[in-house]
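1. I'd like to go over a predicted model; first the sequence, then the structure.
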Amino acid sequence: MCSLNRKKPLELEGEVSCFRRCLTTLDLVALGVGSTLGAGVYVLSGEVSREVAGPSIILSFLVAAVAAIFAGLCYAELGARVPKTGSAYLYTYVVVGEVWAFATGWNLLMSYVIGTSGVARAWSGTFDDLIHNVIAHTLRISLAMDSPALAPYPDFFAAGLIILLAGIFSLGVKESAVVNTVFTALNMAMLLFIIVAGFINGDLNNWRIPEDMLRNATINLSPPFNDTVDYGVGGFFPFGVKGTLAGASTCFYAFIGFDCIATTGEEVQNPQRAIPISIVASLLICFLAYLGASAALTLMMPYYLLDAHSPLPVAFKYVGWEPAKYAVAVGSLCALSSSLLGVMFPMPRVLYAMASDGLLFKTLGNVSSRQVPHVATLSLGALAAFMALLLDLKALVDMSSMGTIFAFTLVAVCILILRYTEDSSLEHTSQPFSLMGVLRPPSHPTAQTSKNVNIVIIVPCLPVLPVISIFINTYLMVQLGGETWTAYAIWMAVGIILYFGYGVRHSVHKQAPKGTERVHYEVDFVTPLGLPPPLTRTDSVRWWLHPASGACA
């Protein structure tokens, strides 16, 4: 059982990466925004506003964004500390141990494969809606599938889309990044149009509807709406603060996706700077987009009249701008395209990292002449295409979120371990408590933060922020249904069998050298806005690592 504590050493000095460093910070921001800001921005606001939060959904997104930032800061710091391919899998391997790393990687693979299939199916459905459901109608008649585990009909369009994008990814990372940036830019342009048009046609009275007016208005609604839906008491908080917080728990899922940035450690220029900046910037951009879209929607139309499935087209029709629905349609397809690219991008890189470490089959770690993990890309692409083609994904969608949230939790745990596991090589002296010491952790290791180093972004307010992030993630996982937990347990059981049957015996770190000798890695430091330590842009920081444990000193 030594694999429980076996950690991966970071042999940075003299190590040659198989990937090409060709991505810029802008590429990573576009990747993060595209993956996070999916079609949910066109749908989620209507559903949450109408039935959960009302106009206060803008505060729901604010609370959700703050919670996402907690997880994002943990990823940002570890992305700067460990600038290699693997994301949460690698961080857990370096800090916690091999078996937990395998569990994290196995969860991420589940999340990415199911997410890819689900987004491709959503893209197919959205496109089919634009052509009046011709595809669905034809396939339901000719190739209907009558089984609880299968989809109503084989979705060839979704499967073909995944295969096409897998082929594009196999051509090269830069080519994939350019395609993603184009779709993300189009999506942002459509969202900007929607937000501006919404504010132009908005009415602040929709944020302060009196209760008596609400009651009179909802009485005239035809059944079953007035029998099954609680419209609250009107005003900005029609469902109270409780409804706003309930909406925040739903809106949190809208910020999942930024973690794909952390898989680019060996493909981006200056990863210690680009990864943390890109994570924070993408979360900020997504928050502003969600905030603007939800505010525009609830200003254009009273929240109780919003359509839960197509809120924006109905709202524009309500204010007399019905042609604007075409902008919504274009934006939705662009958002789904960039979201699909974003969820497919990290998928083969996590598989490559696990295969390179020997925890999965070595063949999956092969890299093509274009410096792309082509075997992992095509293998997972084929699996996701098969699922999109035949399986009913409704019961599996929540599993995708669970896998990502599990990774969020372990990343926060890694931060706590790095900062609070004392290093015996340091001379410890008693240090009095101070508020500034909590808000601005020291730049050099101390008895309290012995694993701290000088990097672009460090998590402030330790241990409060990581602990809150762990609590939020645990709460969200507990809220998932019993069917999701059953399917999740089956997936993890398969992973445990695979690890102890293959991975534990073929791990390349099984015979890792023991000792306390150190290698060093020099990191260019850029002083972050509002964060210590007092260094200049041209200073260089020496990062010491124990090869046997991967710990920083």
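-> Nice, I can see it.
2. going forward, measure contacts between C-alpha atoms and count neighbours the same way
-> OK.
3. elements contacting the longest helix along the chain?
-> In the chain, with assignment by DSSP state H, the single longest helix is helix 98-130. Where contact means 3 or more CA pairs under 8 Å, 6 or more residues apart in numbering; DSSP states H and E, helix 98-130 is packed against helix 87-95, helix 134-142, helix 156-171, helix 325-344, helix 346-356, helix 374-390, helix 397-420, helix 482-498.
4. Tell me which of those sits most buried.
-> helix 87-95 (a mean of 28; mean count of other CA atoms under 10 Å).
5. so what secondary structure elements neighbour that helix?
-> Applying 3+ CA pairs under 8 Å, 6+ apart, one finds that helix 87-95 makes contact with helix 57-81, helix 98-130, helix 346-356, helix 397-420.
6. And the longest helix of the chain, how far out from the chain middle?
-> Centroid displacement of helix 98-130 relative to its chain, using CA atoms, centre = their mean, to the nearest Å, is 11 Å.
7. what's the angle between it and helix 374-390?
-> Interaxial angle, helix 98-130 versus helix 374-390 (axes from the mean of the first three to the mean of the last three CA atoms, to 10 degrees): 50 degrees.
8. Now do the buried residues in helix 98-130.
-> 98-128 (16 or more other CA atoms under 10 Å).
9. this is the comparison structure:
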Amino acid sequence: MASLAEAWHAARRRLLRTKPAPVATAAGGSAPDGEARLAKVLSTPDLVSLGAGSCAGTGMYVVAGLVAKTLAGPGVVLSFAAAAAASLLSGACYAELGVRVPRTSGSAYAYSYVTVGELAAFLIGWNLILEYLIGTAAGASALSAALDSLSGGAVRRYAAARLGGLSALGGGPGDPPDPLAALIVLLTALVVALGVRNSAVLNNVLNAVNAAAWAFVVLAGLFFVSARNWEEDGGFLPFGWSGVMQGAATCFYAFIGFDIIATTGEEAQDPAASIPYAIAASLATCLLAYVSVSVVLTLAVPYRRIDGSAPLMGMFAAHGFRWGEYAAAAGSVAGLGVSLLGSLFPMPRIIYAMASDGLLFRCLSHVWARTRTPAAACAISGLLASVLALVVSLRELIQMMSIGTLLAYSLVSVCVLLLRHRPDDDDDDLHHSADGQDDDAPDFHEGPAPVARLRAGLGVPPPGARPTEASARTAARCTLAFFALSFVLWGAVVLGPGGAAGAALWAPAAAGLAALLLTLLRQPRSGRRLAYAAPCVPFLPAAAILVNSYFMLKLSALTWARFAVWCALGLLIYGGYGAWHSSLEMSARQEEAGASSYRRFDEHLDDDDPRRPSSYRDGAYDPEDGDGRPGYQNGAYERNGDDDDVGYQRGGSRENEDGSYCMEESKN
């Protein structure tokens, strides 16, 4: 039993070990001196362009028409607004962590490695890779479909003739594999591998074309709008509010572009200032684009007649406006191209960060010295995404949704709560004076008397209170319990029965969440000064967790099944490689090997042997015991001065070819 308990504790420590924040600030945390680093060339406008462009294409040219036609009708406008609100909550948490750990190429993966633990970090990074794979393949397939439409179907006919009776996974008999989509992915991967500056320049050019097409589509579409399309055939909400929320879960996929901003923190010129601004600006730009296009689209065409694969081109085609159709096609090519670039750009950087930490194969962390980009990660990203785009149909890719990203965003909010309640380090820049009070915060008892009484009644600590190890443990338990209980709540609401029977299921979960939130509110928070901090903690991160978990449970059972298979594959890789080759594991082994190499010359002597130093008492040397010998405490040796008359020997360690360590004792 003792051995099982020890094995359990050892496994638990391995799975929950975290990287210190200073270590996590480096690119991947393990690049030795002299190796190539990522280039810091991205300005704030570059980050805004990357964030907005990476999702604006897919949202306008694919998601808007799909959600309007199949899920929400004209209510797609509200779906985009709800998804934007959820993204803003997660974006505020992302921005704080991006400022806390600005020099990181791993985004939510690196943040969670600092706070949640190694296993959770691996799962987050692994699922972000999945989401970017899907986004890249879907963008390439949509771009291939747009080019096929411009060519009058010549691309599909050519593929069908060359590939015989093969069909893409999830497609019908008329949906052959898509070699053009695979070629588009490989060309995009080459552009990304050639350098960040080249990628940013191409991204900015495509964004300019996309913005011009967006303005044209909205202005030209106003000539064809009719209010009857919002009044007939079910009205504005033909699928009800349930359809709006289901549509919001799908529309959330259209807002995941701000994640690319956090992944490029190491390549940003001023990450602390530019990351929060770029996230907010990109979300606002995308929301404006989606709402304006959705309004025009659903007013110009009845929602049942929207072309699901090319909605804006179909809108102008329905009214016989050929020039508008061509303009929408040009914008579709540019928008989907920049969306494809935005999906493929962060994927190799996450692979690079995980490989640098040893959780994935370390050969993937190679940086091409000429372009200072993760060339190996770019190659494997392009290869995997091209295969996915070749063999899986666009319809099936769109259905694979964004469950991994929603989970990653939820855990980012968990990270914010954990960091806010973690004790401050001695070298932290704290914004409180020597007496423990904040210099820039009002006194706890100042302000309106009702507010002061309410805070005192709730047990909210004064601003000068600082977290301790005990309060941090309490906050961590409450945060993790809140995260788990949120799924119980929404599971009862979404999947449970209605009426009183349903309330009997979700009401206890809601009460438990409220109690956990109140407990978090009573815990003191960190006084570390940050360039940006998420407001309204713990309420804002808690709201982000609730919204994201709700959207996750609105996704289909097939999406959850695919998610489970992908996670199982990742766990096999982590258990077979990552857990034993991570940088933290290798450091722990080296420290253990170094500690075991210490030897004392008198270990073979009995306690009463006259040759044993008189200062030795119960296995410990006392440096104040009069004989002036160096101190030996709890099996650890500490040298006091240059005198080595104790005869204490320290050996070295070397690594065998099989990866094990052997000890070498030095001789006097």
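-> Sure, I can see it. Keep in mind that what you see is a predicted model, and the values were worked out from it rather than measured.
10. any chance of the helices and strands packed on helix 98-130 of structure 1 in TSV, with distance to Cys260 of structure 1 too?
-> Formatted as TSV, those follow (distance: least, CA to CA, whole Å):
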stretch	distance to Cys260 of structure 1
helix 87-95	8
helix 134-142	32
helix 156-171	15
helix 325-344	7
helix 346-356	5
helix 374-390	15
helix 397-420	10
helix 482-498	21
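11. Determine which of the ones you listed approaches Thr218 of structure 1 most closely.
-> helix 325-344 (25.6 Å; CA to CA).
12. what's the spacing between the closest one and its chain's center?
-> 16 Å.
13. tell me the SS of Gly171 of structure 2?
-> coil (DSSP: H, G, I helix; E, B strand; the rest coil).
14. what about it, distance to Ser365 of structure 2?
-> 36 Å (CA to CA, to the nearest Å).
15. Compare the two and say which one has the larger neighbour count.
-> More neighbours surround Ser365 than the other of Gly171 of structure 2 and Ser365, with 27 against 16 (other CA atoms under 10 Å).
16. hang on, isn't that one packed against Ala377?
-> Yes. The criterion here is CA atoms under 8 Å, and Ser365 of structure 2 meets it with Ala377 at 6.8 Å.
17. what do these two both touch?
-> 351-352 (CA atoms under 8 Å, 6 or more residues apart in numbering).
18. Grab the nearest non-local neighbour of the counterpart of Ala335 of structure 1 in structure 2.
-> When structure 2 is aligned by TM-score structural alignment, Ala335 of structure 1 is paired with Gly335. Closest residue in space to Gly335 of structure 2, ignoring its immediate chain neighbours: Gly57 at 3.9 Å, by CA to CA, 6 or more residues apart in numbering.
19. wait, isn't the one you found in contact with Leu341?
-> No. With contact defined as CA under 8 Å, Gly57 of structure 2 does not count as touching Leu341 (10.5 Å).
20. and His520 of structure 1, what element?
-> Element membership of His520 of structure 1, judged by DSSP states H and E, is strand 519-524.
21. Name the residues of that strand that come out as buried.
-> Buried-residue list, strand 519-524 of structure 1, by 16+ other CA under 10 Å: 520, 523-524.
22. quick one: Phe236 of structure 2 and Val77 touch, right?
-> No. Phe236 of structure 2 is beyond contact range of Val77, at 9.8 Å (criterion: CA under 8 Å).
23. Next, work out how far apart His445 of structure 2 and Ser151 of structure 2 are.
-> 71 Å.
24. what does Ala543 of structure 2 give?
-> Taking CA to CA, one finds Ala543 of structure 2 at 47 Å from Ser151 of structure 2.
25. quick one: which of those two has more around it?
-> A direct count of neighbours by other CA under 10 Å for Ala543 of structure 2 and Ser151 places Ala543 higher, at 17 against 11.
26. Is that one located within a strand, as I assumed?
-> No. Counting by three-state DSSP, Ala543 of structure 2 is located in no strand; its state is helix.
27. Please say which position in structure 1 it maps to.
-> Here Ala543 of structure 2 is matched to Ile468 in structure 1, going by TM-score structural alignment.
28. who touches that match in this structure?
-> Per CA under 8 Å, 6+ apart, neighbours of Ile468 of structure 1: Phe70.
29. Give me the nearest residue to Ser226 of structure 2, chain neighbours excluded.
-> The nearest residue in space to Ser226 of structure 2 (CA to CA, 6+ apart) is Leu299, at 5.4 Å.
30. The one you found: helix or strand, and which one exactly?
-> Per DSSP H and E: helix 271-300 holds Leu299 of structure 2.
31. Can you report how many residues neighbour the residue nearest to Ser226 of structure 2?
-> Counted with other CA under 10 Å, Leu299 of structure 2 comes out at 21.
32. That one contacts Asn229, correct?
-> Yes. Look at Leu299 of structure 2 against Asn229 with CA under 8 Å: they come within range, at 5.4 Å.
33. Need the contact partners of stretch 89-108 of structure 1.
-> 3-10, 78, 82, 84, 88, 347, 350-351, 353-354, 359, 403-404, 406-407, 410-411, 414, 417-418, 492, 495-496, 499, 549-551.
34. Identify the residue range in structure 2 corresponding to that stretch.
-> The aligned range for stretch 89-108 of structure 1 is 109-128, by TM-score structural alignment.
35. Okay then, goodbye and thanks.
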